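Participant: got a structure for you, letters missing:
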């Protein structure tokens, strides 16, 4: 399926930002608005785009070119009458769209889950409009619907029960309705949709029906979108993207300290040409420097640096989600994280063994690694079996996650007992912490899985 993107307007409400730059090229966390639209649509399986350009159109073309750098194909249609209304921008693409297509706005940033659901809808009308049930604010295009069909649409309608998100699934028939509205002197896309609605030929897709829980993020994320019209909208969008790219941290340290620091760092790093994979490699190199410091007995600097690694380790995944560069390869990152985590325990225990000639540190290390490997496997298997994180399986789990065994929390006793001059005690503490976590995770996973089996009968 193709997507038509309307990118012709001048974005006058953004003031000086669009004086010499078209609105679709305004930057937001390292990507232009239209790049975000393209890459989000690509996540929904759309790889071919028609873009209607107008104001400063050569700059848009120079930026996006043929789309090859994004792994998509782009064709352009110029609309010299862009200032007359966005209905004209849609009509310009008529000859290139012979089948059902997605219609998007270059200044509407949105959640890919909305589009993934919309493209699977059965097209029985000329248009299906994704709508949001939130209360309208100034500038919103309001919609009134009854039994799934649009009754009225427009910015100034008196009665409404949802709002237009700027995301449409259209059949070619929509062009005839827009042409009819243009003949009547009504030149906006909404006028064409209203025309289709008058014939009972326009439906809605309620984005509230999109499943909100995202297992990989360990939290509910309400399907989101935002129309960028002002600088304040840009600030809101930045905050929204960062928040929705943040996993629900498991442990207390990650929740209260790492997350706000990570958000500031990702906001800064996203403006540079740094890839998530480059960050992953850098963090791993840094982590193994810590391993070397433990191994050679530089315990205090090593233990301090573990906290820096803990913060840096969250940057690559978040940057990938912010810049829409998530990949299958990136899913291996957690395996490499576990490897360097184990290397810290091994290096510390080996140094203590070498210093004392006692096998106790090595024995403690073996059981720590066994417990961590076990509960990590239980955790992963539970998510595969249920589609939900064990941390979110119930109220108890949501509380326990803040104190459950995690690398971030293990770093604390390592530092404390090194400062106290008894580093061996850190391994003893972690042994009990990881052991308790393994017991609790196994017991709770078995409880929930057994309950699921009983419900299935």
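Facilitator: That came through fine. Just so we're clear, the structure is a prediction, and the values are computed from it rather than from any experiment. Residues are numbered from 1 along each chain as shown.
Participant: drop to CA atoms for contacts and neighbour counts, all remaining ones
Facilitator: Noted.
Participant: count of neighbours near residue 384?
Facilitator: Neighbourhood size, residue 384 [other Cα atoms under 10 Å]: 12.
Participant: let's bring in a second model and compare:
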């Protein structure tokens, strides 16, 4: 499928924070339009037509052919962009003339790959359009400026409950526009269109009307515009400083993952997310961050071995917090890679081994107790089992292992990596090396045994 991205507008309301072209506004390290490119790529769409207008030469020079972000970009010029965004859509007509259907997005709308996939899967009526609609208007921050949509959603639901055979029971668009007083949804800026939208826009242009909403309104009057419910997928129209702040929050709130352990969820993420937000503006890569975190982990291990337990515990916890930053930057800037995941996992396992070896040596040197050697050996055996079980579960089922779903009561044990690092922190500042090794050995092995027993019902 091909996507058309409108990038012709002037963006006057963003001038106070960004003097350049609006599509190139940097949001947490990536220009708005590049975020759109990467979102489309993640949704499986790599063929993109960008419609240029205001300061189009600057936008073209900055983006090139799109290969830097794994997409193919071609350009269309809209000489009449000032008349309205409908004129910009018509400028892309030669590029989508042979397409059965295509996606239409706005360069200044922040959307998720899931939202794009939902609209792409929503087949438009013959010669019509499917409009991505957020049926929860209350979550739209600047509702006055949003394009409202009125649908026959209730009637459509009744038809579906009645089991109407061979009938399209999706809500039809009844009206669309910014000034609607009666509405049940908001246009999120993603459309699944056919050539019928171009025909409608041409007819509107002949009447002196040049907005995209004019074209959709015309199709709605003909019964050829349906609403695609985007569900809980998030989006934001980034058109003023307040919207920029909302967009930043939206992106940062998505950084924690369902796989987070107890300490990551309640402590580490509260520290790592602001760090990632600050680092996003720099050209630092996730792999560089992974290696920097590994060096800190190795330093903590050396401090433990030297008997500096307090310093070792503090550095270990700092490394634990920073261990989340590489993944957050990867998600935030669309830099995830299979090699990066492997590289990070290997460094984590080596780091775990170094920490336990360092603490075992330091404890034995300080106490002379052979229990330190036993507990250290058991902790070394149990340490990699947490990640190994998760990886094997994913390999066998194709699903992520989620501690909150699969672990039962053992999710409260500090046995995942974030928990083990926190135990090392507490043990270090309390200077209780032997007790720390005993706790790590017990929790990691107990978690492995209970997980093995519980997973029988999931496999």
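Facilitator: Nice, I can see it. None of the values given here were measured: they were computed from a predicted structure.
Participant: Once they're superposed, what TM-score comes out?
Facilitator: The TM-score (TM-score structural alignment, normalised by the length of the first structure) is 0.87; 433 aligned residues with a Cα RMSD of 2.4 Å.
Participant: helix or strand right after the helix ranked longest in the second structure?
Facilitator: Criterion DSSP state H: the longest helix present in the second structure is helix 338-367. Where DSSP states H and E defines the elements, the next helix or strand beyond helix 338-367 of the second structure is helix 370-382.
Participant: what's the mean distance for that next one versus the first structure?
Facilitator: Here the mean offset of helix 370-382 of the second structure against the first structure after fitting is 2.6 Å, by mean Cα distance after the TM-score superposition for the first structure.
Participant: contact partners of that helix?
Facilitator: Under the criterion Cα atoms under 8 Å, 6 or more residues apart in numbering, residues 353, 356-357, 359-360, 363-364, 434, 437-438, 440-442, 444-445, 448 lie in contact with helix 370-382 of the second structure.
Participant: swap the cut-off to 10 Å and go again
Facilitator: By Cα atoms under 10 Å, 6 or more residues apart in numbering, the residues outside helix 370-382 of the second structure that reach it are 352-365, 383, 415, 433-448.
Participant: Tell me the buried residues within these.
Facilitator: By neighbour count, with 16 or more other Cα atoms under 10 Å, the contacts of helix 370-382 of the second structure hold 352-364, 383, 415, 433-434, 436-448 as buried.
Participant: hang on, the earlier thing: helices or strands up against the longest helix of the second structure?
Facilitator: Helices and strands touching helix 338-367 of the second structure, as assessed by 3 or more Cα pairs under 10 Å, 6 or more residues apart in numbering; DSSP states H and E, comprise helix 286-305, helix 309-322, helix 325-332, helix 370-382, helix 385-397, helix 417-430, helix 433-454.
Participant: mind listing what's buried in the first one?
Facilitator: Going back to what we said before, that points to helix 286-305 of the second structure. Going by neighbour count (16+ other Cα under 10 Å), the buried part of helix 286-305 of the second structure is 286-287, 289-294, 296-305.
Participant: Now the closest residue to residue 112 of the first structure other than its chain neighbours: which helix or strand?
Facilitator: Nearest residue to residue 112 of the first structure, sequence neighbours excluded (Cα to Cα, 6 or more residues apart in numbering): residue 40, at 5.4 Å. Taking DSSP H and E as the criterion, residue 40 of the first structure maps to helix 33-43.
Participant: continuing past that helix, what's the next helix or strand?
Facilitator: strand 48-53.
Participant: can you map out the helices along the stretch 151-300 of the second structure?
Facilitator: Here the stretch 151-300 of the second structure has its helices, by DSSP state H, counting those that start in this stretch, at 153-161, 195-206, 212-221, 241-253, 262-263, 269-279, 286-305.
Participant: Which part of the first structure matches the second one?
Facilitator: In other words, helix 195-206 of the second structure. Counting by TM-score structural alignment, helix 195-206 of the second structure pairs with residues 172-183 of the first structure.
Participant: now that stretch, how far from the centre of its chain.
Facilitator: Computed by Cα atoms, centre = their mean, to the nearest Å, the separation of stretch 172-183 of the first structure from the middle of its chain amounts to 36 Å.
Participant: And the contacts of that stretch?
Facilitator: Contacts for stretch 172-183 of the first structure (Cα under 10 Å, 6+ apart): 85, 87-88, 90-95, 97-101, 125-127, 184-199, 201-202.
Participant: at 6 Å instead, please
Facilitator: Stretch 172-183 of the first structure has contacts (Cα atoms under 6 Å, 6 or more residues apart in numbering) with 126, 192, 195-196.
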